[in-house]
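*Asks:* Okay, structure incoming, though there's no sequence with it:
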């Protein structure tokens, strides 16, 4: 009987790629994340030895001789391609695959898109959960991270990007550098557990794999917010914190799919859950598909933890990036301004031979709308 029911459980695999990804996997294992299989993939054999993952895959045997990719994404990508068959073998049978990495280095940045492509080709719901590096890590790492995020976005159903700099807004100014990176691993873990716990842990309101798939499949970019609170009105307070979390780089009101996880002890009340869910519903897009569930975890004590994952933005990007484009267009001022210089031009010379007189160029008809006012005025001033 137990074996039969086991077959109906979704098979979830979490793959940590590169140093940051493997560290995040170790953190999840330490925290006791349940119901998933952990896979560590790295070009650094020494770091791999220290991992507690169920499966360890050394993809640097030939190319890097187990010494790492030297922060070179091309080398990381090649190492993953060289071992594509082995990666495929360990991913077979998965219903859902999380690909986690710290973007900006070599193995994670270059290898994660390869792992994601293989997972998706096997039919698994593929979710990327990655960090964007701290700004103090340097411009080169930041540029490599953006390239890696772009490449990974093409290969996953949903991509959650956690901006490490935003973590600094959630901690005190005396935080040690080790603690800052540990906190980044912790948030990566919460991104994964916020989704997997809904499927694998019983609660007041249960979700299954199909519910999660409805929100996450082909959803593009996603944002994650987390909040926790104790005391009176704790669930609503945690939901407010999640919606206004610094990790959310844009408002969730543009999201057409929202996954909401409310975790608490066995004293978590139905009305508490309702208050938190109503707050999220009010903040989301009016037509959003909101799927929420609860997780009962007595280890939380009197704390309630809310995780919001907002996905399915128009164009696959959060509103912040979409909004920044239209503000560049300002063609309106062109109409009144050219009238002044046009008076100095002989009015009858509308057919204007362009090479003869530079003065004739400002006549409104040939001017494309993109040209700014300054460009039209310069010839007159020079005259």
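*Replies:* Cool, the structure landed. Since we're looking at a predicted model, the values are computed, not measured. Numbers count the residues shown, from 1 in each chain.

*Asks:* From here on, just use CA atoms for contacts and neighbour counts.
*Replies:* Will do.

*Asks:* Could you count how many residues lie near residue 130?
*Replies:* The tally of other residues near residue 130 (other CA atoms under 10 Å) stands at 35.

*Asks:* contacts for stretch 12-22?
*Replies:* 23-25, 35-44, 47-48, 51, 91, 94-103, 105-109, 111-112, 185, 196 (CA atoms under 8 Å, 6 or more residues apart in numbering).

*Asks:* redo that, cut-off 7 Å
*Replies:* For stretch 12-22, the external contacting residues (CA atoms under 7 Å, 6 or more residues apart in numbering) are 24-25, 36-42, 94-102, 107-108, 111-112.

*Asks:* Can you measure across that stretch, start residue to end residue?
*Replies:* Length of stretch 12-22, first residue to last, CA to CA, to the nearest Å: 17 Å.

*Asks:* Ok, stretch 154-169 next?
*Replies:* Termini of stretch 154-169 sit 30 Å apart (CA to CA).

*Asks:* try stretch 158-172
*Replies:* End residues of stretch 158-172 are separated by 31 Å (CA to CA).

*Asks:* List the buried residues in it.
*Replies:* Neighbour counts over stretch 158-172 (16 or more other CA atoms under 10 Å) mark 158, 159, 160, 161, 162, 163, 164, 165, 166, 167, 168 as buried.

*Asks:* Second structure follows, compare the two:
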């Protein structure tokens, strides 16, 4: 893969001429994607093209050699793209179980790519009442490192908050925490019924997950075909910086129950929403998910609406 891409550098450069943004999608661990993707990304970077990679990491059962190749390729790819989204194949088994068909399982992984490209295309191409455009995308995605791209729809009286929360929850990606994000772009799509208070609810739900220092940009799009539904699209970048942040110190108070492990109560997932259809993101310590669960409870969120995946991480 690498040798073929190196030999075709001129052809690749010609094919990319005039492009403003490039999506690279590949399966990591083998020869073609692992070898060629970083070469293509480097050429695009030299040409000043905004480049996003959406790639898969192998199943554990594919062996340590393939996993090692994938990790090496991911490291090289991350160094040459503006943003990197990694789909974990192993999570397909954990999330959907052993009985899911291969076709359906890989379709779930492909949804991550579809949501990423479709969500960004909507932000760039569809004019909004509060407009987020390519320059906003470029500003947010210019933050180097791992990224998430999530989208979700909801309807009913609590649609704004539910859509926002589901847009940032996806166990197929390498983590689910926005607290390390340096840039966050939010786009809200609805018909004329969108209330200003709903925009506030959606943004407050996103802010409960995001770092206080994050650069947050939002836009709204009017789409008469949405009916009672509301869609929230979230793009978060610069997530590699999360590992550099120290976890806050905890104060231990002795109460006579020192041998009982401290943890928040368990909460079930929201029965009416599918948290697995929309991407969201990157690895953090146990403290961050717990803080997010507490923040959601304090904002008035019912126990049954706490996403089950966040509850597991908080535990």
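*Replies:* Okay, I see it. All of these numbers come straight from a predicted model, not from anything done at the bench.

*Asks:* Could you tell me the TM-score of the two chains?
*Replies:* TM-score for the superposed chains, counting by TM-score structural alignment, normalised by the length of structure 2: 0.69, backed by 246 aligned residues with a CA RMSD of 2.6 Å.

*Asks:* hmm, back to that, would you mind putting the buried residues of stretch 158-172 of structure 1 into a markdown table with secondary structure alongside?
*Replies:* What follows is these, written out as a markdown table (DSSP: H, G, I helix; E, B strand; the rest coil):
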| residue | secondary structure |
| --- | --- |
| 158 | strand |
| 159 | strand |
| 160 | strand |
| 161 | strand |
| 162 | strand |
| 163 | strand |
| 164 | helix |
| 165 | helix |
| 166 | helix |
| 167 | helix |
| 168 | helix |
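
*Asks:* circling back: which members of the contacts of stretch 12-22 of structure 1 occur in strands, if any?
*Replies:* 36-42, 96-102 (DSSP state E).

*Asks:* ok, and the most crowded of those residues?
*Replies:* For those, counting by other CA under 10 Å, the largest number of neighbours falls to residue 100: 34 neighbours.

*Asks:* Kindly reformat the buried residues of stretch 158-172 of structure 1 as a markdown table containing distance to residue 280 of structure 1.
*Replies:* Shown next, in a markdown table, are these (distance: CA to CA, whole Å):
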| residue | distance to residue 280 of structure 1 |
| --- | --- |
| 158 | 20 |
| 159 | 21 |
| 160 | 19 |
| 161 | 20 |
| 162 | 20 |
| 163 | 22 |
| 164 | 24 |
| 165 | 25 |
| 166 | 21 |
| 167 | 22 |
| 168 | 25 |
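
*Asks:* ok, so of those residues, who is nearest residue 257 of structure 1?
*Replies:* residue 158 (11.1 Å; CA to CA).

*Asks:* Show me what that closest one lines up with in structure 2.
*Replies:* Aligned by TM-score structural alignment, residue 158 of structure 1 pairs with residue 83 of structure 2.

*Asks:* Give me the mean deviation of the lengthiest helix in structure 2 from structure 1.
*Replies:* Longest among the helix segments of structure 2 by residue count, using DSSP state H, is helix 102-125. With mean CA distance after the TM-score superposition for structure 1, helix 102-125 of structure 2 departs from structure 1 by a mean of 1.2 Å once superposed.

*Asks:* Around the aligned partner of residue 106 of structure 2 in structure 1, count how many other residues there are.
*Replies:* Using TM-score structural alignment, the partner of residue 106 of structure 2 in structure 1 is residue 181. Neighbours of residue 181 of structure 1 under the rule other CA under 10 Å: 18.

*Asks:* Then residue 340 of structure 1?
*Replies:* Going by other CA under 10 Å, the residues that sit close to residue 340 of structure 1 add up to 11.

*Asks:* can you give me the strands for the stretch 1-150 of structure 1?
*Replies:* 12-17, 36-42, 55-58, 96-102, 125-132 (DSSP state E, counting those that start in this stretch).

*Asks:* can I get these in CSV with distance to residue 257 of structure 1?
*Replies:* As requested, the strands of the stretch 1-150 of structure 1 are arranged in CSV below (distance: least, CA to CA, whole Å):
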stretch, distance to residue 257 of structure 1
strand 12-17, 21
strand 36-42, 24
strand 55-58, 33
strand 96-102, 18
strand 125-132, 15
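
*Asks:* Residue 200 of structure 1 is nearest to which of those strands?
*Replies:* Of the strands of the stretch 1-150 of structure 1, nearest to residue 200 of structure 1 by CA to CA is strand 36-42, at 8.5 Å.

*Asks:* What range does the closest one cover in structure 2?
*Replies:* Under TM-score structural alignment, there's no match for strand 36-42 of structure 1.

*Asks:* From the chain's centroid, how far away is that strand?
*Replies:* Chain-centre distance of strand 36-42 of structure 1: 20 Å, with CA atoms, centre = their mean, to the nearest Å.

*Asks:* now the angle from it to strand 96-102?
*Replies:* 40 degrees (axes from the mean of the first three to the mean of the last three CA atoms, to 10 degrees).

*Asks:* Look up how far residue 190 of structure 2 lies from the aligned residue in structure 2 for residue 254 of structure 1.
*Replies:* Superposed on structure 2 with TM-score structural alignment, residue 254 of structure 1 falls opposite residue 180. For residue 180 of structure 2, the distance to residue 190 of structure 2 (CA to CA) stands at 29 Å.

*Asks:* same check, this time on residue 159 of structure 2
*Replies:* For residue 159 of structure 2, the distance to residue 190 of structure 2 equals 10 Å [CA to CA].

*Asks:* Need the residues touching each of the two.
*Replies:* Shared contacts of residue 159 of structure 2 and residue 190, defined by CA under 7 Å, 6+ apart, are found at residue 230.

*Asks:* which of these two has more neighbours?
*Replies:* Looking at residue 159 of structure 2 and residue 190 with other CA under 10 Å, you find the greater number of neighbours at residue 190, namely 22 against 19.

*Asks:* Just say helix, strand or coil for the nearest residue to the more buried one once chain neighbours are set aside.
*Replies:* Leaving aside its sequence neighbours, residue 190 of structure 2 sits nearest to residue 230 (CA to CA, 6 or more residues apart in numbering; 4.9 Å). Following three-state DSSP, we place residue 230 of structure 2 in the strand state.

*Asks:* ok so, going back, state the number of residues packed around the residue lying closest to the match of residue 158 of structure 1 once chain neighbours are set aside.
*Replies:* Nearest residue to residue 83 of structure 2 in three dimensions, chain neighbours excluded: residue 52, at 4.9 Å (CA to CA, 6+ apart). When neighbours are counted by other CA under 10 Å, residue 52 of structure 2 registers 24.

*Asks:* and the counterpart of residue 52 of structure 2 in structure 1, how far is that from residue 291 of structure 1?
*Replies:* Correspondence of residue 52 of structure 2 to structure 1, assessed by TM-score structural alignment: residue 127. Going from residue 127 of structure 1 to residue 291 of structure 1 by CA to CA gives 17 Å.
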